[in-house]
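Asker: need a structure here:
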Amino acid sequence: MEITAAVVAEIGGEFSLDKVSLDAPAADEVLVEIAGVGLCHTDLAVKEGHLPFPLPGVFGHEGSGVVVEVGSAVTKVRKGDKVALSFNSCGRCRQCKKAAPAYCHEFMAFNFSGARPDGTSALSIAGTAVGGNFFGQSSLGTHAIAHERNVVKVSDLAPLTLVGPLGCGIQTGAGAVLNSLDCEAGSSLVVLGGGSVGLSAVLAAVVRELTVIIVVEPLQARRDLALSLGATHAIDPADGPLSGQIRSIIPGGVDYAVDTTAIVPVLEQTLLSLAPHATLGILGVPADPTSALSVNLIQAQVLGVTITAIVEGDSDPDTFIPELLELHQAGRFPFEKLITTMPFARINEAVAAQHRGEAVKIVLVHE
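Answerer: This next block holds a predicted model:
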């Protein structure tokens, strides 16, 4: 079938809305008509060449929509089901069998290769293959081919247009608190960065009933939003060294830290802000892939700190996305407050607006 998709032709290029041919679903694939797709930092990082992907290509990995057709071997969903799309995984390796698909041994191949596992692409222009299968979906289009493993059926009560970001950014931030760090009620947390991932961590911290939730964010509007979502403190990094600001709030240091910035000086200041036996979770994608964090070994040993890297919030989307939607239905996880919708045709305007900080999470919708 012919679809309209946002194609990037070269590193650093803008999105171009082009007519693209989309194959019918293979045996284990699902054809989804896209209702909404989140614009994620990872899409833009790949567009700028910070992560590998073949171009021209179609990104998009926070899609949601309605199943149009399923392959002959698919039993998980059927035509007409409402679904959220998440990252892909092999289902065979040790981590997948342990319900830890975010650490699939073939994660890069299944999400960044630009092709299906058999090497083909479901997308082409004038007979020439286009990079696709981004996070198993390439959902920046009117339709997408996903795989049985990375579609998650959602309730008819779910806000279908908005649920796509649960498949990546929102589940990453919330999962960091609820899964990876498993923050204890009554403990303290600092969140570095007030974007969609960081603010999702705040929402999860409120669910987990943490008593001190500090957000570090340079934009006043996002600091205000963080406080409205349940953060107890919001500080501007321009007001002085982070460690001093954080310890003025909680002198003994914080129990948990979630970093979404991947900025080395921010991480170094965060290490100086930790309490004994604290844990720092690293979520951000650095602009420079060679970035490295230097750790004072004596300090780390004396405090007994743990530094852990987190992918997708240690989530199994099949179970975690429904859990987040149940919390949302109960009024305890209002993720819609993070989202601004814009027409899909205005994707380049959306990129610019998100870059300027005018929106936390933009979801592109088809008119």
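Asker: C-alpha from now on. contacts and neighbour counts both.
Answerer: Will do.
Asker: OK, contacts around the closest residue to residue 50 other than its chain neighbours?
Answerer: Setting aside the residues directly before and after it, residue 50 is nearest to residue 287 in space (Cα to Cα, 6 or more residues apart in numbering), at 6.3 Å. By Cα atoms under 8 Å, 6 or more residues apart in numbering, the contact set of residue 287 is 45, 50, 262.
Asker: Before we compare anything, build this one as well:
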Amino acid sequence: MKILAAVVNGINEEYKFEKLSLAEIQPDEVLIKVVATGICHSDEALRVGDAEFPLPAVLGHEGAGIVEEVGSSVKGFKIGDQVVMSYKYCGHCTSCRSGRPAACDSWAKLNMHGTREDGTHTFYKENGTPVSNFFSQSSFATHTLVHENNLVKVDDTVDLRYIGPLGCGFLTGCGTVVNGLQPKFGSSIAIFGTGAVGLGALMTAKIEGCKTIIAIDVHDSRLKLAKELGATHTINSMNEDLGARILEITEGSGVNYSIDTTGVAAVMKASIDVLGIGGVCAPVAVTPNSIEINTLMDLVFANRKLIGVLMGDTVPQIAIPQLIQYQKSGQFPFEKLVKFYKFEQINEASVDSNNGSTIKPILIIDESYRAEEPLI
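Answerer: Predicted coordinates for the structure are as follows:
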């Protein structure tokens, strides 16, 4: 089967549209016609080489689409189903069977090695060169083959053009709060960076009953939006003394929880420094940067915790339908954060995401889908 995909052929190269061959479907796979996909910072990290990944590759891991074919062993999906694509997990290791697929023993192999579990590829160039697959999904394509564990079925009434980012960015923000930090009702939280992950965390912190929600960024426009979405306080760290302002807001105690979504070394360290006694910090950005901490002074003396949370430690098949319901009730209005682009505008969308002018770009790949219904 011939498809059209946006391919990254080398580090820091732009996306290039190419016709690729799609491999034969395997028994546990599903053929998806991609309707729309978000662009995530993780895609950019791989494109520019901040995270190692075999190139050439078809990136994209926030896809939504329609089932066109199912493998012989697939039981939970049928042709015509609407689905969101998320990460892959094995389903049989201790973590998976304990309800923590984001901690799957084989998570890195299944999502970051560029091939199927058996080592074969799903995409090939016209000259036979194999092209790597990302997240067992690769949604920057008109069609893709996806393992059934990647898929979340959604109701036919749901507009697929909006919900792809629920598969990673918003899922990570939400899950980091609910499953990682588990904030107590009435507690305080500082969120560093108001992109999709940060604002997803912010909206969830409000849902979970945090009393003090502090959004930190360097873009006033994003901070204004953060205020609309539930931030009780905002700080432009370019113009204010961050530490002093947080002490003022928290009456000298520091915050109970913090999340860093920026991956900037100085900001990651600040997200620890603003914690009060017993505070918990979750740095979740995909970044090549590291920080130096003094475990005794930065953590032990104040009984602080530094935790890692991958993909929000979520079960996508449970969390994504919940987020859709939160959106419908007005509690998680992620539609305010998106901007739509045509598929051929992928390089423009990538630039806009990187410079902060667009919080969550969404590429419309199948323009015939609900063409009679205007986008917001």
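Asker: can you tell me which helix or strand the residue nearest to residue 50 of structure 1 belongs to?
Answerer: For residue 287 of structure 1, there is no helix or strand it lies in under DSSP states H and E.
Asker: With the one 4 residues further on instead?
Answerer: Following DSSP H and E, there is no helix or strand that holds residue 291 of structure 1.
Asker: where's the nearest residue to it once chain neighbours are set aside relative to residue 294 of structure 1, distance?
Answerer: Spatial nearest neighbour of residue 291 of structure 1, chain neighbours left out: residue 264 (7.4 Å); criterion: Cα to Cα, 6+ apart. Going from residue 264 of structure 1 to residue 294 of structure 1 by Cα to Cα, to the nearest Å gives 9 Å.
Asker: neighbour-wise, which of these two wins?
Answerer: Neighbours were counted for residue 264 of structure 1 and for residue 294 using other Cα atoms under 10 Å; residue 264 has more, 14 against 8.
Asker: is it true that the more buried one touches residue 293?
Answerer: Yes - under the criterion of Cα atoms under 8 Å, residue 264 of structure 1 makes contact with residue 293 at 6.1 Å.
Asker: how about the helices in the stretch 101-250 of structure 2?
Answerer: Assigned helices in the stretch 101-250 of structure 2, in chain order: 107-112, 160-163, 169-175, 196-207, 220-229, 242-249 (criterion: DSSP state H, counting those that start in this stretch).
Asker: With mean neighbour count and distance to residue 319 of structure 2 added, can I get these in TSV?
Answerer: Listed next are the helices of the stretch 101-250 of structure 2 as TSV, based on neighbours: other Cα atoms under 10 Å; distance: least, Cα to Cα, whole Å:
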stretch	mean neighbour count	distance to residue 319 of structure 2
helix 107-112	18	18
helix 160-163	25	13
helix 169-175	28	7
helix 196-207	27	12
helix 220-229	17	20
helix 242-249	16	31
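Asker: Dump the ones you listed into JSON lines; add distance to residue 350 of structure 2 as well.
Answerer: Output for those, formatted as JSON lines (distance: least, Cα to Cα, whole Å):
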{"stretch": "helix 107-112", "distance to residue 350 of structure 2": "21"}
{"stretch": "helix 160-163", "distance to residue 350 of structure 2": "17"}
{"stretch": "helix 169-175", "distance to residue 350 of structure 2": "15"}
{"stretch": "helix 196-207", "distance to residue 350 of structure 2": "14"}
{"stretch": "helix 220-229", "distance to residue 350 of structure 2": "18"}
{"stretch": "helix 242-249", "distance to residue 350 of structure 2": "30"}
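Asker: hang on, the earlier thing: just the ones in helices from the contacts of residue 287 of structure 1, please.
Answerer: residue 45 (DSSP state H).
Asker: any idea which of the contacts of residue 287 of structure 1 has the most stuff around it?
Answerer: Counting by other Cα under 10 Å, top hit in the contacts of residue 287 of structure 1: residue 262 with 20 neighbours.
Asker: What degree of burial does the spatially closest residue to residue 314 of structure 1 that is not a sequence neighbour show, as a neighbour count?
Answerer: The shortest distance from residue 314 of structure 1 to any residue other than its chain neighbours is 5.7 Å, reached at residue 180 (Cα to Cα, 6+ apart). Using other Cα under 10 Å, residue 180 of structure 1 has 20 neighbouring residues.
Asker: Was I right to think residue 180 of structure 1 contacts residue 313?
Answerer: Yes - counting by Cα under 8 Å, residue 180 of structure 1 touches residue 313, with 6.2 Å between them.
Asker: Okay, residue 309 of structure 2 and residue 172 of structure 2: tell me how far apart.
Answerer: Separation of residue 309 of structure 2 from residue 172 of structure 2 (Cα to Cα) stands at 8 Å.
Asker: ok, the closest residue to residue 6 of structure 2 other than its chain neighbours - contacts?
Answerer: Nearest non-adjacent residue to residue 6 of structure 2, counting by Cα to Cα, 6+ apart: residue 17, 4.5 Å away. The contact partners of residue 17 of structure 2, by Cα under 8 Å, 6+ apart, come to 4, 5, 6, 7.
Asker: Name the member of the residues you listed with the shortest distance to residue 353 of structure 2.
Answerer: Set against residue 353 of structure 2, the nearest of the contacts of residue 17 of structure 2 by Cα to Cα is residue 6 (16.8 Å).
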